[in-house]
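Student: sequence and computational prediction follow.
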Amino acid sequence: MKKLAFLALFFIQFATFAQVEDAWVYLNAKPDSQQYLNNPLTMLTQRSLDRRATQNIALDFKDVPVYQTYIDQIEAADGISVMAKSKWLNALHIRGTQSQINALAALSFVTKVDFADKTLNGPSKNRTLQTINKVNKTMETASDFNYGNSLNQIQMLNGVQLHQQNYTGSGKIIAVMDGGFPAVNTVAPFARLRDNNQILGGYDYVNRNENFYAGLSHGTMVLSTMGGYVEGQLVGTAPDASYYLFITEDGNNEGPLEESLWVEAAEEADRLGVDIITTSLGYSVFDNTAYSHTYADMNGTTTFIARGLDIAYSRGMICVVSAGNEGSKPWHYITTPADALHALAIGAVNAQGNYASFSSYGPSSDGRVKPDVSAQGQASVLSNLAGNITTASGTSFSGPIMAGMIASLWQALPGKTNEEIMQLVKESASIYNSPNDQIGYGIPDFYDALQSTLGIQSFAEGQFLVYPNPVASVISIAFPLGFDNVKITLYNTLGQEILQKNITSQSSEIGVENLKSGIYLYQIESNGTTQKGKLIRK
């Protein structure tokens, strides 16, 4: 009996020792880096290079792919499986036993090995694993009656006026990171995207195949808040933007590999020249609780995905991240990557603009304002898998609603950097001067953000807009619906007429490059209404 007991104990200990672990192995070089840097189109598309040039971002070591010979050697190591790779962090996500993974440290090109189970990395400072309920990483769905259409969630952000001026995301590309996009290729709310070839492609990183019209329906609903269109029922916040659809979320497992897949997809988004990444995912508690994060890890620099997001930002992209749906749960804080230093984390409010109780709140563990801003996430109007227009709740929807408006704003301000656009959004928010832990800086006013930048002269609702003012070469005239046959006349300070033009579209541009610098007077007439003002030519 003693012998049998000993053998049983031995096998238990052996099984524990032989448990397969997740880890990242960091590499110290890219021997072929100069070859890539000398030929940038071998690692990035022209659109990606153009985005860098616009924002004065130089190429660097991070842009170079992971050295393939190193990948091959690690894959050939006993018992090791390579699950994902990151050129930005020069790291591989691997699986193997603890001893097999530790053996890799002997390779000359390996800098360090970092286990997902931090206790295997040696002593850590005051790390306490929390035993709490598993976090819903995507959303709490609360379908209910369709109360109308999507006007409120756009109007709340004062985005209707951007759309009326044809700032609808055209020319901008958004990458959606989610768990799947079934029916996007078939149901009616996405017909406009399909007909106009606005879905540029995608990839399933979980299953390593090109069928991204599969997986969880969550991504389908997320996409509909930006790109969906059903006349009289649903208009997304960026109906004319283009989209890449990436599956990084494994619906069957919750583990750190999903963070690595996200970073890999973000690198591909960068390569393709994407402008905005929107992510309605968040991570804190994993199936293997030894891998779980603590609130202390929500400091913007600890998790793999947060570090990857900050590099995405450094490449010139804006990363919009749902704050999380844990506000009324034991884990009530934001989840990663919403904690990233340069993530634009989005909280949720209801239709009246009040904090939605499920929305995760901040601050980050190092004391930064989180979420950054908020949008309607309670009873958001969207398309479900069947193509029916319904409502659902979660920061999963306030995030992409915000991302679409950012695309529309950036279309209007193409010369701005990602940092400048993000700051404009924050500064336009309702409680910018007194942020709180529930809705951050508050609800942005995108029209105010546009006005403050273009120098638009502000008129009462229902009047005409003349911008920019002062003007260098071209002024734009925008006017409300219901006005037609608009005539604009420019006068010099002596009252002499120097230019007259009739406008028939809702928005029109007039060249003034031939005018001398100085002050001019304008008069706009339409439908018995006259508006006068001053225009400054730089």
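Tutor: The structure has been received and is ready for your questions.
Student: drop to CA atoms for contacts and neighbour counts, all remaining ones
Tutor: OK.
Student: dump the residue contacts of residue 451.
Tutor: 457, 458 (Cα atoms under 8 Å, 6 or more residues apart in numbering).
Student: secondary structure element for it?
Tutor: Using DSSP states H and E, residue 451 maps to helix 446-454.
Student: and that helix, what's buried?
Tutor: Neighbour counts over helix 446-454 (16 or more other Cα atoms under 10 Å) mark 446, 447, 448, 449, 450, 454 as buried.
Student: for the first one, give its distance to residue 456.
Tutor: Same thing as residue 446. Distance of residue 446 to residue 456, given as Cα to Cα, to the nearest Å: 13 Å.
Student: returning to what we had before: how about TSV for the buried residues of helix 446-454, with distance to residue 164 added?
Tutor: Below are the buried residues of helix 446-454 laid out as TSV (distance: Cα to Cα, whole Å):
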residue	distance to residue 164
446	13
447	11
448	15
449	16
450	13
454	16
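Student: ok, these vs residue 256, which is closest?
Tutor: The shortest approach to residue 256 among the buried residues of helix 446-454 belongs to residue 446, at 35.6 Å (Cα to Cα).
Student: the closest one and residue 323, how far apart?
Tutor: From residue 446 to residue 323 the distance is 20 Å (Cα to Cα).
Student: same question, residue 49
Tutor: On the measure of Cα to Cα, residue 49 and residue 323 end up 30 Å apart.
Student: tell me which of those two has more neighbours.
Tutor: residue 323 (39 against 21; other Cα atoms under 10 Å).
Student: try this one side by side with the last:
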Amino acid sequence: MKFNFLLFLLLISSVMFSQEDAWVYFKSKPNAQSYLDNPLNMLSARSLERRTNQSIALNSTDAPIEASYINQVKLSSGITIKAKSKWLNALHIQGTQGNVLALKSLSFVDKVVFADRTLNTTSKKVSTDQVNKTSDKLKTTIDYAYGSSGSQIQMLNGQILHQQNKTGSGKIIAVLDAGFPGVNTAQPFKKLVDNHQILGGYDFVNRNENFYTGDDHGTMVLSTMGGYKENALVGTAPDASYYLFITEYDPTETPVEESYWVEAAEKADSLGVDIITTSLGYFAFDNPNYSHLYSDMNGSTNFISRGAEIAFSKGIIVVASAGNEGNKAEPHIGAPADAVSVITVGGVTASKTKSSFSSIGPSYDGRIKPDVMALGSSAVISDALGTIRVADGTSFSCPIMAGMIACLWQAFPSKTNKEIRQMILASSDRYNSPNNSYGYGIPNFGATLGVETFETSSSLFSVFPNPVQTTVSFLFQSDTASISIYSVLGQKVIEKQITNQNPNLSIEMLKSGLYFYTFEADGLHKTGKIIKQ
């Protein structure tokens, strides 16, 4: 009997004194107007310029949390502040259930929400037995030591943008991940470092500025965009600039990582970042009481997804990996991939079939997810030692896509993030018949420039730019080709041999108007039209 009573006391003590994760939300920001009147006190000039260019007005979400609120919560008994979000006007805290609930007595507190939904009085107790322990902080499978990165760019017809010198220059990408060791020392990142394209970063987990540490997942992610090693790896945005933020602690999976992510996204916004790419995702946590349910994947429930949506409202494009759970009992996308405006990227093989591990949609509220697809099986990456390898995961299809988006936005600098997102979807090969395995399909970034492109199993051919002012270029795989240009009356006006090394044809002498071409190379015959401006 005594033993049972002691056991009962131990159980009660465990409930009373165990540390719980929770968010405390505040009712207002009493000093918001003073910040709105002096916006440079909260946002950089580049951040304000991005908003001006997209006609986005400042609002109270841009203002910091009231400092006195933070101080009073900090001084509350048994409460530890882990992260904060001005966008959601909330703090991520840890404390016992009793100490957390005591915060409700503060006049400025709007509500308290526990990560364990069973502790929220408005929530029904739910079973999480059906949710396996998963981690959308996507792991890599290294297959062999060397490969060519051309296929992951050509699959998206991204070489067209590169050939037009649209390589991400002038765009800033924030990478939110688990660590970036080796970026400051490994050869494939030398170009980024030497050209000062790493603008800075921060470790939100350990609260210090040493971001060249942690898990090398972020290093590999960055390499698909910014890596450069001749004849081995060329990233999709080699001339973009980057901020590197650590928001994930790889050994564990806990709800506070979602709050770190939102805090980093807010920092990225304030610095004037154009694109956020994140190969992280959250569904199940180490403590099953904290795990999400599929019903949470509606774009408006999860803390991280709400933050991602606000980031988009500030003019930022947010790109997220779909996840690697396609073969699991719970195959659906996690958070923030479920957010409405996030460009969620799934993975395909070199033959453009869905990678079996790529997580599927729809979102719980029935929206098409993922949005688009890119190479996720045997993607070419660099590790922290600078070794060029291949790896599997939507962790890599996501940044491959993000880099191409930077190049596209460079080509169309006056477009808003909403317009760029729509251009990407509209160029995709399943745009007219999307589904929840492939989304809208594989984008054609060449098509966004009006480039005529043909691809077969044995050849790749394209003509760009079109319309053209002075020089038209031909992309082909043979050594040489014969080009003839005809007027609308059928008169041959140009005939020339070109090589793969110098595939350019000057039409500067032609008058403006419509012309037709014929192309012959090693049995490949193509015809089409060219518009001379």
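Tutor: Noted; the coordinates are in hand. Just so we're clear, the structure is a prediction, and the values are computed from it rather than from any experiment.
Student: any idea what the TM-score comes out to?
Tutor: Laid over one another, the chains give 0.88 as their TM-score (TM-score structural alignment, normalised by the length of the second structure), with 511 aligned residues with a Cα RMSD of 3.4 Å.
Student: about what we covered before: show me which of the buried residues of helix 446-454 of the first structure is closest to residue 95 of the first structure.
Tutor: Among the buried residues of helix 446-454 of the first structure, residue 446 lies closest to residue 95 of the first structure (Cα to Cα), at 45.5 Å.
Student: what residue in the second structure is paired with that closest one?
Tutor: Correspondence of residue 446 of the first structure to the second structure, assessed by TM-score structural alignment: residue 445.
Student: where along the second structure do the helices fall?
Tutor: 2-17, 32-37, 45-53, 67-74, 97-102, 150-154, 159-163, 190-194, 217-226, 256-271, 303-313, 394-411, 417-426 (DSSP state H).
Student: dump the ones you listed to a markdown table, plus distance to residue 357 of the second structure.
Tutor: Listed next are these as a markdown table, based on distance: least, Cα to Cα, whole Å:
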| stretch | distance to residue 357 of the second structure |
| --- | --- |
| helix 2-17 | 38 |
| helix 32-37 | 45 |
| helix 45-53 | 36 |
| helix 67-74 | 42 |
| helix 97-102 | 38 |
| helix 150-154 | 18 |
| helix 159-163 | 27 |
| helix 190-194 | 32 |
| helix 217-226 | 18 |
| helix 256-271 | 23 |
| helix 303-313 | 22 |
| helix 394-411 | 8 |
| helix 417-426 | 22 |
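Student: for residue 468 of the second structure, which of those is the nearest?
Tutor: The closest of the helices of the second structure to residue 468 of the second structure is helix 159-163. By Cα to Cα, the value is 14.0 Å.
Student: mean deviation, that closest one versus the first structure?
Tutor: Its aligned residues in the first structure lie a mean 0.7 Å from helix 159-163 of the second structure after superposition (mean Cα distance after the TM-score superposition for the first structure).
Student: report the buried residues of that helix.
Tutor: In helix 159-163 of the second structure, counting by 16+ other Cα under 10 Å, buried: 159, 160, 161, 162.
Student: what sits up against that helix?
Tutor: 153, 167, 407, 408, 411, 445, 446, 449, 451, 464.
Student: relative to residue 136 of the second structure, how far out is residue 336 of the second structure?
Tutor: Relative to residue 136 of the second structure, and taking Cα to Cα, residue 336 of the second structure is found at 10 Å.
Student: name the residues contacting each of those two.
Tutor: 281, 282.
Student: so for these two, which sits in the more crowded spot?
Tutor: A count of neighbours by other Cα under 10 Å puts residue 336 above the other of residue 336 of the second structure and residue 136, at 35 against 24.
Student: report the separation between residue 170 of the first structure and residue 409 of the first structure.
Tutor: 10 Å.
Student: so which of those two has more stuff around it?
Tutor: Shown here are residue 170 of the first structure and residue 409; by other Cα under 10 Å, residue 409 has more neighbours (25 against 18).
Student: tell me who's in contact with that one.
Tutor: Applying Cα under 8 Å, 6+ apart, the residues near residue 409 of the first structure are 162, 167, 169, 421, 446, 450.
Student: export those as a markdown table, with columns for distance to residue 242 of the first structure.
Tutor: Output for those, formatted as a markdown table (distance: Cα to Cα, whole Å):
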| residue | distance to residue 242 of the first structure |
| --- | --- |
| 162 | 18 |
| 167 | 14 |
| 169 | 8 |
| 421 | 19 |
| 446 | 20 |
| 450 | 22 |
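Student: what about residue 8 of the first structure, how many neighbours?
Tutor: Neighbours of residue 8 of the first structure using other Cα under 10 Å come to 12.
Student: for it, give its distance to residue 1 of the first structure.
Tutor: For residue 8 of the first structure relative to residue 1 of the first structure (Cα to Cα), the value is 10 Å.
Student: go on, residue 293 of the first structure?
Tutor: 43 Å.
Student: repeat that for residue 408 of the first structure.
Tutor: Counting by Cα to Cα, the gap from residue 408 of the first structure to residue 1 of the first structure is 75 Å.
Student: please apply the same query to residue 14 of the first structure.
Tutor: Distance from residue 14 of the first structure to residue 1 of the first structure, by Cα to Cα: 20 Å.
Student: equivalent analysis for residue 7 of the first structure, please.
Tutor: 10 Å.
Student: and the two? Which one has more around it.
Tutor: A count of neighbours by other Cα under 10 Å puts residue 7 above the other of residue 7 of the first structure and residue 1, at 12 against 6.
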